[in-house]
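**Q** Mind looking at a prediction? Sequence and model below.
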Amino acid sequence: MYRSHSCGELRAENTGTNVTLSGWVSKLRDKGFVVWVDLRDRYGITQLVFDEERSAADLLEKARSLGRETVIQVKGEVIERASKNPNIPTGEIEVLVKELNVLNQALLPPFTIEDETDGGEELRMQYRYLDIRRNPVKNNLIFRHKVTIAVRNYLSEQGFIEVETPYLIKSTPEGARDFLVPSRMNEGQFYALPQSPQTFKQLLMVGGMDKYFQIVKCFRDEDLRADRQPEFTQIDCEMAFVEQEDILSTFEGLTKHLLKTIRGVDIEKFPRMTYDEAMKRYGNDKPDIRFGMEFGELNSITQHKEFNVFNTAELVVGIAVPGGNSYTRKEIDKLIDWVKRPQIGAKGMVYCRCNEDGSFKSSVDKFYNQEDLAKWAAVTNAKPGDLILVLSGETNKTRTQLSALRMHLAQELGLRKPDEFAPLWVVDFPLLELDEETGTYHAMHHPFTSPKPGQLDLLDSRPGEVKANAYDLVLNGNEIGGGSIRIHDKETQAVMFKHLGFSPEEAKAQFGFLMDAFQYGAPPHGGIAFGLDRLVAILGGQETIRDFIAFPKNNSGRDVMIDAPATIDNEQLKELHLKLDL
């Protein structure tokens, strides 16, 4: 038996008990006549003691020789600590060691295995197995486990059945690039790794599995950022014989359950907002509603003056920064530089101070009087002491720029509090999205999303106006889930494919299996998929998903620990019927 107890288990009531512990040497303190060793496992730390009076000389010397992260087993007696440590659960006791066995010597780690480490992110990712020993990473993985268990338990109690779907599938156009896998047995042919189990879960509805879920790996070969990985995990769900309201109600319940179970937070309100309203009020389709700074559109009260910048703009829009009148001119200039960065792309910014005495001072006083500026304040809901910031230009670009500024300011002002949670349903998305480069439409969600009832005929005349029977669940400014009511008949699906530019032959080649299945009694159905990585991060008070993934990739999509992706030898290439032209 390697251990009778864990390193986080022993308490004062265990005093006098003989125990066996195993773990890693976290710290060693040698005072000459006494040696203390902090022994760590994933459950905690127990202090070991060796001293001249009670320990054999060879045992004391053996203890002195221990290096950090060496794996050891000790046997000894639990005794009361003379100097107690109230900061750890085991701080009232220590173990007087009578026997010490070294199970595995360790090299000196490349960084310190402590909560506040000296290792940079790239180094820690290279030695991720060491990083996992640190409490922040370990606790994040345990937290992820708790969320996953809570999801499984809730959905199971609601009658959902977890069904696994294949990882080696057919490449289909779902928006992002597929990861492809060459087939050795079928020369010149390829599998794809799934971007989602979309078509399979729809087929499960045809098969009568009316409540399905799966916690599943998905793969997308796309550009990476802090909240995106080439492989990620979805809570994938589908239900038959449902309308949108059924889906929203079910998954509000799941979200409430997670917030209550995991964070102890009761949330009752799940407000709803249309896509058009979200874009008008916040400039994006996943607004953070924990704070104000809503957009105020100023076209009608800023144009037709002599300020040509506003007169020629498609949209003039502003926000009121709470308490922003305290900003110095230097701080305002810094914000102007911030929005002019290439990543944001604004050409400039107008500002207006709302003074405590009710007067206004703007950067365009030459063109606008006090009465005009008072109207700006009314539209942006600015109060005395606030600062109005205004951008102008093409509608979509300007909204995106001001949305980025709003989020930047909220972060700077401490308005994005990680222990506050504000869910929001965004509904009535456009069914189709115009690609400005090609002039063609593509599905905003995916080709299987149904249009809102009664809008199918608009596809021929006004395709850009058709609304999707789709919905996103937003939490704290992050999309954590998205889904739709699906098309469930072959004729409607064929119309959708036509408007997405598929010929009948292309549609049959890509999705014939699904359209055939619809002819055998497909029920009305819909679903949703949550991004588990992102959901766990937000519940954990963070937004970077890498911190909650055991072995993440870096920003280049590389696993620096195992050095992947990597080249393969010529024999493997031949077996796969591949030839690299370099």
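**A** Okay, I see it. It should be emphasised that the depicted structure is a prediction, and the values quoted were computed from it without experimental measurement. Numbers count the residues shown, from 1 in each chain.
**Q** from here on, contacts and neighbour counts on C-alpha atoms
**A** Noted.
**Q** burial measure for Ala240, as a count.
**A** Around Ala240 sit 22 other residues, with neighbours defined as other C-alpha atoms under 10 Å.
**Q** hang on, isn't it packed against Pro523?
**A** Yes. The pair Ala240 / Pro523 is scored as a contact, 6.2 Å apart, by C-alpha atoms under 8 Å.
**Q** Below is structure B, check it against A:
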Amino acid sequence: MRTHHCNELRSSDIGSTVTLIGWVQSARDHGGVIFTDLRDREGLTQCVFHPEENAEAAKLSHTLRQEDVIQVVGLVAARLKTDDVDTTNSDIATGEIEIVVKELKIVNKAEVLPFQLDKEVHEDLRMKYRYLDMRRPKMARNMKLRHRITKTTRDVLDEDGFLEIETPILSKSTPEGARDFLVPSRMHPGSFYALPQAPQQYKQLLMVGGIEKYFQIARCFRDEDLRADRQPEFTQIDIEASFVNQDDIIGLIEKLMGRIFKESINADIPASFERITYQDAMNRFGSDKPDTRFGYELTELDAVFSTTKFKVFSSILKSGGCIKAINAKGFAGISSGQVDKLTKLAIEAGAKGLAYIQARGETPDTWRSPITKLFTEQELADLKEAMNIEAGDLILFGAGDWETVCDVLGRVRLKVAEYQKILEDNTDLNFLWVTEFPLLAYDAEDDKWNAVHHPFTRPVPEDEEKLRKGELEGLRAQAYDVVLNGYELGGGSIRIHEADLQEAMFDALGVTPEEKVEMFGHILDAFKYGAPPHGGVALGLDRVSMLVAGEESIREVIAFPKNNKGSDIMSDSPAEVDFKQLRELRIQTVAKKPQAQPDSAK
């Protein structure tokens, strides 16, 4: 139906007769001569309808409107360009030529659009008419980028000897973090499959099966609250390999990221990334996925206030807590409204408030703060030195237990950078690895230990014997996350491959002998038959695509995403199903209560 796509013709094609087909981007009447921009997935070509070339086609062109599908046959001609008039368009690749139309066929007429494709509209409207939204050049570009990323991933892993293997979508519900999506079984009344949160156990069983190198562009499902970079169904680049250590996995991912960014957007990134431990990341940046494109690092002030008479600080230090602060250089002019918002953010993160100092001059007597009067001259001098306080700086404090202080100041740090527009127009790509995450986290409310990653994560060699002995405090994992500009691209770990160490892990998590057999019996049995040392990683394909495309939401790189309530408003899903379907599944729903009527309606 066409000889060329709409971004293919150039000056070298002038004089050729061609056939194009696509959508009408726009139609303009210049004194009876109609100019039309014809668009397909690849781009635009200008078409011109002259009555003297084909009167019938020219007459028909007057009826064209946006998004009509048309086919044209015509001659490639140079656009007019003289000293007085220049009709070329340097903004598009086909801007030096146009098609003088000889034949026009209207393939399909379009109704009036619910929104203009070249205008910004509410996201819900875009989601409802996603098939129209995807016609926009930006969305077409994003879909191409995602394809390129996926293809590059397959190429790199194939070159390295990995096999692409599918794992089951209908699986078994196991406690691995988020809430499972459940699927009732008609053939097994009262029993349910679970949609996989990740192919974790299957890929480990593939290693036991001798596959050695596996990958999958895997669909995963989690029934959890949504945000800009989270969806109930998502895609990850899932990788597992045998006879590897942490450095092997890290080297593979650095190679993969280098190829992805080079082949998708022609960006060169470092061959190897900086590595910092979880403890260091939290101490310096207040985050396990720190954005290192700017400073404002957290500074510990326990020594400065070790003998303070300020009761709030002294009581926190006596109880084993800590005091930290960040110096937002040059932001002493922060508004009271911004201070209020930062304070609210800190309280939401678990703080009781947010102390601050506005250094309006070099010396403490010129500082503005509700707390400086409670410090001694020596404490103020030590604080000035420790924080490198200069005129114009803003000091923001966090005091309490270590984890809360780090989290609070980590969030405040990002918000201050946003206020100061530090990252506006920043195109840096700051990759890093965060390693040695905690293996376990204690839940005081439930009085139990939980796996920070998942129950198959291996402790560092120095902590293996502690796990076997049940000494659970402070255990570190052979776990690693790859981070880009404050986003976690993915993470993984070296796995437990011995049955006895895996049993010790389940014991630490409070899994009973009966639960071990019921939920994990198959993998524990597999480990008894010569399981190889193995490890892996999973990268969020949606998130990688989002960052490559320069978007702020993964919905911009997913063809048919759910909205922030988990709904597909285009197809109206989720939706109720017919009673007969429920009856076959032996399921009965709770009837909705009728809405109470106002007195006037009774």
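**A** Right, received. Where do you want to start? Please read these numbers as outputs of a predicted model, since none were measured by experiment.
**Q** tm score of chain vs chain?
**A** Put the two chains on top of each other and the TM-score (TM-score structural alignment, normalised by the length of structure 1) is 0.95; 575 aligned residues with a C-alpha RMSD of 1.9 Å.
**Q** shared neighbours of Ala240 and Pro523 of structure 1, which are they?
**A** Common contacts of Ala240 of structure 1 and Pro523 (C-alpha atoms under 8 Å, 6 or more residues apart in numbering): Met205.
**Q** residues near Ser171 of structure 1, how many?
**A** For Ser171 of structure 1, using other C-alpha under 10 Å, the count is 18.
**Q** what do we get in structure 2 for it?
**A** When structure 2 is aligned by TM-score structural alignment, the residue opposite Ser171 of structure 1 is Ser173.
**Q** how about the spatially closest residue to that match that is not a sequence neighbour, what does it touch?
**A** Closest residue in space to Ser173 of structure 2, ignoring its immediate chain neighbours: Ala194 at 5.0 Å, by C-alpha to C-alpha, 6 or more residues apart in numbering. Applying C-alpha under 8 Å, 6+ apart to Ala194 of structure 2 gives the contacts Leu170, Ser171, Lys172, Ser173, Asp180, Phe181, Leu182, Val183.
**Q** What subset of those is buried?
**A** For the contacts of Ala194 of structure 2, a burial check counting by 16 or more other C-alpha atoms under 10 Å picks out Ser171, Lys172, Ser173, Asp180, Phe181, Leu182.
**Q** For the last one, give its distance to Gln588 of structure 2.
**A** Read it as Leu182 of structure 2. Distance of Leu182 of structure 2 to Gln588 of structure 2, computed by C-alpha to C-alpha, to the nearest Å: 15 Å.
**Q** Please apply the same query to the third one.
**A** Ser173 of structure 2 sits 21 Å away from Gln588 of structure 2, taking C-alpha to C-alpha as the criterion.
**Q** and the longest strand along structure 2, how far out from the chain's middle?
**A** Ranked by number of residues, the top strand in structure 2 under DSSP state E is strand 17-30. Mean-position distance between strand 17-30 of structure 2 and its chain equals 38 Å (C-alpha atoms, centre = their mean, to the nearest Å).
**Q** do stretch 341-359 of structure 1 as well
**A** 31 Å.
**Q** same deal with stretch 513-532 of structure 1?
**A** Taking C-alpha atoms, centre = their mean, one finds the center of stretch 513-532 of structure 1 at 26 Å from the center of the full chain.
**Q** The corresponding residue of structure 1 for Ser242 of structure 2: what's its closest spatial neighbour, skipping adjacent residues?
**A** Using TM-score structural alignment as the criterion, Ser242 of structure 2 maps onto Ala240 of structure 1. The shortest distance from Ala240 of structure 1 to any non-neighbouring residue, by C-alpha to C-alpha, 6+ apart, is to His525 (4.1 Å).
**Q** Tell me the counterpart of that neighbour in structure 2.
**A** Match for His525 of structure 1 (TM-score structural alignment): His534.
**Q** these two touch, right, its match and Val244?
**A** Yes. Between His534 of structure 2 and Val244 there is a contact under C-alpha under 8 Å: 5.9 Å.
**Q** Who has more neighbours out of those two?
**A** Set His534 of structure 2 next to Val244 and count neighbours by other C-alpha under 10 Å: His534 wins out with 22 against 16.
**Q** what about the counterpart of Pro504 of structure 1 in structure 2, neighbour count?
**A** Under the alignment (TM-score structural alignment), Pro504 of structure 1 pairs with Pro513 in structure 2. Neighbours of Pro513 of structure 2 under the rule other C-alpha under 10 Å: 12.
**Q** do Gln126 of structure 1 as well
**A** Counted with other C-alpha under 10 Å, the neighbours of Gln126 of structure 1 add up to 17.
**Q** Could you do the one 4 residues further on as well?
**A** One way to gauge burial is a neighbour count; for Leu130 of structure 1, by other C-alpha under 10 Å, it gives 17.
**Q** Same question for Glu297 of structure 1.
**A** The local packing of Glu297 of structure 1 (other C-alpha under 10 Å) involves 20 other residues.
**Q** That one maps to what in structure 2?
**A** Matched to structure 2 by TM-score structural alignment, Glu297 of structure 1 sits across from Glu300.
**Q** Leaving out chain neighbours, which residue sits closest to that match?
**A** Using C-alpha to C-alpha, 6+ apart, the nearest residue to Glu300 of structure 2 is Lys324, at 4.5 Å.
**Q** Can you tell me the residue that sits opposite Gly393 of structure 1 in structure 2?
**A** In structure 2, Gly393 of structure 1 lands on Gly400 (TM-score structural alignment).
**Q** Surely that match touches Lys324?
**A** No. Taking C-alpha under 8 Å as the definition, Gly400 of structure 2 is not a contact partner of Lys324, at 9.1 Å.
**Q** Would you state the helices of the stretch 151-300 of structure 1 in chain order?
**A** 198-206, 244-263, 275-282, 299-302 (DSSP state H, counting those that start in this stretch).
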